[in-house]
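*Asks:* Provided below for reference: sequence and predicted model.
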Amino acid sequence: MNKSLNEKLIDLINDIAENVFLVQFVISTIGLVINVPHLLILLHNSMRTSSTNSIMIGVAICDSITLSQNVYDRVQGYWFYGSPNSCMNQNNYWHMYSLLIGDFLQTVFERASFWLGAFLALIRLVIMKKAGTTLKISEPLYGYLLILFLVCLSFAHSLYFNRGYSMAQWDTWKPEETCTGYPANYSEPAVTRDFAGNEILILKRYLMINGVSRILVSVFYPVLTIMLIFVIRKSTKSKALDSRNYEERHRTCRLILVMSIFYVIASAPAGFLEYVALFVT
């Protein structure tokens, strides 16, 4: 009886995982299609005039890389390597190595994107509060330097954990006799990720820092957003604005609020789960 229930539970979990897999693929594909033209617009010379626009370019680039990796991973895992195939080495070197590089790039640019969003709100807030004065942080170069700094910092953090991985052969793969296109007695190595060193200790440190990073973003971003919305609303009341500028600033408030909600949804649960993982690894 218990065995039957366990098998049903496993089947249910596999069905849910497969549906989530497809949903993530669809959402990532749509996000990538929308993000690419957005990035192309931001890259126009007329748009590269302020640090906030520079940071938005950085966010768009980071998101494009993250979404591309998500799409690639889902395509590989679902259509090419999702089901057993005796005529294909599903643990070949280049496939496993591409997954390792993809995971590394995804963590680097996803983390950088979160922090760029938070700094975008912070810089926008400072510029709005100092309206009428020219600030150094409003120059495009400042935005590019901030992008470089955060990407390098995120790169170093991801490298701290991923540098321990290497590809190690664990078996030798041979095609079945029914497989065509292979020479006689053909074989190739089947590899897997191998971690050199104390993986548990390094993983715990990595997860702790990553969890703190996500939680800080999920706390700072809403606070900065609320402060920025108050400043924008105050500016609409204290200055004589035409209806077009008035409506534009209110649209900005709504956009910032929506971004804040999605940033919290994306970062807070993952940060919490990474802290939970510290106690089970």
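*Replies:* The structure has been received and is ready for your questions. Quick caveat, the model's predicted, so the values are computed rather than measured.
*Asks:* contacts and neighbour counts: CA atoms only from here.
*Replies:* Noted.
*Asks:* what segments of the chain are helices?
*Replies:* 2-42, 51-75, 93-129, 140-162, 199-238, 243-278 (DSSP state H).
*Asks:* show me what the first one is packed up against.
*Replies:* Counting contacts by 3 or more C-alpha pairs under 8 Å, 6 or more residues apart in numbering; DSSP states H and E, helix 2-42 packs against helix 51-75.
*Asks:* nearest to residue 172, out of the helices of the chain?
*Replies:* When the helices of the chain are compared by C-alpha to C-alpha, helix 93-129 sits nearest residue 172, at 11.7 Å.
*Asks:* and the comparison structure, right after this:
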Amino acid sequence: MSKELTTVTIHGTELPIKEYQGERVVTLKEIDAVHRRPEGTARKRFHDNRKHFIKGTDYFMVKCSEVRPFFGQTPPNGFNPNADVTLITESGYLMLVKSFTDDLAWDVQRQLVNSYFRVRQTQPQAAELGKLVEQLAVVAASMAQAVSLFATAMQNLEAVTQLRRASKSQSIRGFVEDCQHPDMTNLLSNILSERETTTEAWRASYHPGPRKKVVSRPPAASGQLRIETFPAEVRQAVDEMMEQMMEEQALNFSEIARYCNRVGCMISSPSVRRYYDKYFNR
């Protein structure tokens, strides 16, 4: 039972708000007061038709000691705490005043139902609506975060796609210069710097020795392009590169193929590998 005391004015009569077991209730004396009927009228109507009222639905029968402190009433001298108090619910009130048909009765009924009994029913709905609004706010925030993460993922995917295209077109350095992602730019710059440093170090360590006598190789079959068919100076350089790579245990057939292609002798990496297997890998 609620202990908060507020009042509602019904046709000029102040009616304290009372709740029992979650429902708003009124006393028989208050019904007489708001309808301006002689005291005892509502009680007589109730007792005359009591068989039609359902206890716990249309009315509650409670002890004075249980309800009076909550209604803000001070028990008088000689107060009997065990006396019964009849509390009428909305359904019981509507049944009780069926015989009140004067104009005042109709007006009071409308005000009492709309301003007293049914206001209690809308309060839980307002609380549920507030909770729903809070839940929607949480969902909206989660959706905004998901959209942000999706946008970031799409940016990263675009960056990876550009990197793959740049790798295929051998223009990684240009991609890094045009990249709009600072973190990825720094990472790729470091990778390229290390790669270029390693390549330059290898080139700096390569010192062709004195020209050696070119080993006589069997002629290539008709229609086939092999290192054996290259000019003597090219074959000499290839042999020296092979020997140095073998010493450093860093064979790189692609590097040798690129050297041959730069000097105008077109060859593939597998062909260089076959040359190595045939003359060096023994």
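*Replies:* Sure, I can see it. Just so we're clear, the structure is a prediction, and the values are computed from it rather than from any experiment.
*Asks:* mind checking the TM-score on these two?
*Replies:* Here the TM-score for the pair of chains, by TM-score structural alignment, normalised by the length of structure 1, is 0.17; 62 aligned residues with a C-alpha RMSD of 4.2 Å.
*Asks:* and residue 188 of structure 1, which of the helices of structure 1 is closest to it?
*Replies:* Checking these against residue 188 of structure 1 by C-alpha to C-alpha gives helix 93-129 as the closest, at 9.3 Å.
*Asks:* quick one: buried residues of that closest one?
*Replies:* Using 16 or more other C-alpha atoms under 10 Å as the test for burial, helix 93-129 of structure 1 gives 93, 96-97, 99-100, 102-125, 127.
*Asks:* that helix packs against which elements?
*Replies:* On a contact count with 3+ C-alpha pairs under 8 Å, 6+ apart, helix 93-129 of structure 1 meets helix 51-75, helix 140-162, strand 165-173, strand 188-195, helix 199-238.
*Asks:* between it and helix 51-75, how big is the angle?
*Replies:* Here helix 93-129 of structure 1 runs at an angle of 150 degrees relative to helix 51-75 (axes from the mean of the first three to the mean of the last three C-alpha atoms, to 10 degrees).
*Asks:* what segments of structure 2 are helices?
*Replies:* With DSSP H as the criterion, structure 2 has helices spanning 28-34, 41-48, 64-67, 90-96, 103-112, 119-168, 172-178, 182-205, 232-248, 253-262, 269-279.
*Asks:* nearest residue to the middle of structure 1?
*Replies:* Against the mean C-alpha coordinate of structure 1, by C-alpha atoms, centre = their mean, the closest residue is residue 110 at 2.7 Å.
*Asks:* list the contacts of that residue.
*Replies:* By C-alpha atoms under 8 Å, 6 or more residues apart in numbering, the contact list for residue 110 of structure 1 reads 62, 63, 66.
*Asks:* identify the residues contacting the last one.
*Replies:* Residues in contact with residue 66 of structure 1, defined by C-alpha under 8 Å, 6+ apart, are 105, 106, 107, 109, 110.
*Asks:* try 6 Å
*Replies:* With contact taken as C-alpha atoms under 6 Å, 6 or more residues apart in numbering, residue 66 of structure 1 is in contact with residue 106.
*Asks:* state the distance from residue 188 of structure 2 to residue 63 of structure 2.
*Replies:* Using C-alpha to C-alpha, to the nearest Å, we find residue 188 of structure 2 at a distance of 85 Å from residue 63 of structure 2.
*Asks:* let me fix that, I meant to ask about residue 167 of structure 2.
*Replies:* Distance from residue 167 of structure 2 to residue 63 of structure 2, counting by C-alpha to C-alpha: 90 Å.
*Asks:* returning to what we had before: deepest-packed of the helices and strands packed on helix 93-129 of structure 1, please.
*Replies:* Mean neighbours per residue, mean count of other C-alpha atoms under 10 Å, is largest over these for helix 51-75, with a mean of 22.
*Asks:* now the angle from that one to helix 2-42?
*Replies:* Between helix 51-75 of structure 1 and helix 2-42, the angle comes out at 140 degrees (the same axes, to 10 degrees).
*Asks:* tilt between helix 51-75 of structure 1 and helix 140-162?
*Replies:* Here helix 51-75 of structure 1 runs at an angle of 30 degrees relative to helix 140-162 (the same axes, to 10 degrees).
*Asks:* and helix 51-75 of structure 1, how far out from the chain's middle?
*Replies:* The chain centroid and the centroid of helix 51-75 of structure 1 are separated by 8 Å under C-alpha atoms, centre = their mean, to the nearest Å.
*Asks:* what sits closest to residue 31 of structure 1 if chain neighbours are left out?
*Replies:* Leaving aside its sequence neighbours, residue 31 of structure 1 sits nearest to residue 67 (C-alpha to C-alpha, 6 or more residues apart in numbering; 7.2 Å).
*Asks:* wouldn't that neighbour be in contact with residue 27 here?
*Replies:* No. Applying C-alpha atoms under 6 Å as the test, residue 67 of structure 1 and residue 27 come out as separate, 9.0 Å apart.
*Asks:* about what we covered before: and the helices of structure 2 as JSON lines, adding mean neighbour count?
*Replies:* Shown next, in JSON lines, are those (neighbours: other C-alpha atoms under 10 Å):
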{"stretch": "helix 28-34", "mean neighbour count": "19"}
{"stretch": "helix 41-48", "mean neighbour count": "15"}
{"stretch": "helix 64-67", "mean neighbour count": "17"}
{"stretch": "helix 90-96", "mean neighbour count": "19"}
{"stretch": "helix 103-112", "mean neighbour count": "15"}
{"stretch": "helix 119-168", "mean neighbour count": "13"}
{"stretch": "helix 172-178", "mean neighbour count": "15"}
{"stretch": "helix 182-205", "mean neighbour count": "12"}
{"stretch": "helix 232-248", "mean neighbour count": "16"}
{"stretch": "helix 253-262", "mean neighbour count": "17"}
{"stretch": "helix 269-279", "mean neighbour count": "15"}
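*Asks:* can I get those in TSV with distance to residue 13 of structure 2?
*Replies:* Output for the helices of structure 2, formatted as TSV (distance: least, C-alpha to C-alpha, whole Å):
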stretch	distance to residue 13 of structure 2
helix 28-34	6
helix 41-48	17
helix 64-67	21
helix 90-96	17
helix 103-112	10
helix 119-168	18
helix 172-178	82
helix 182-205	75
helix 232-248	108
helix 253-262	103
helix 269-279	105
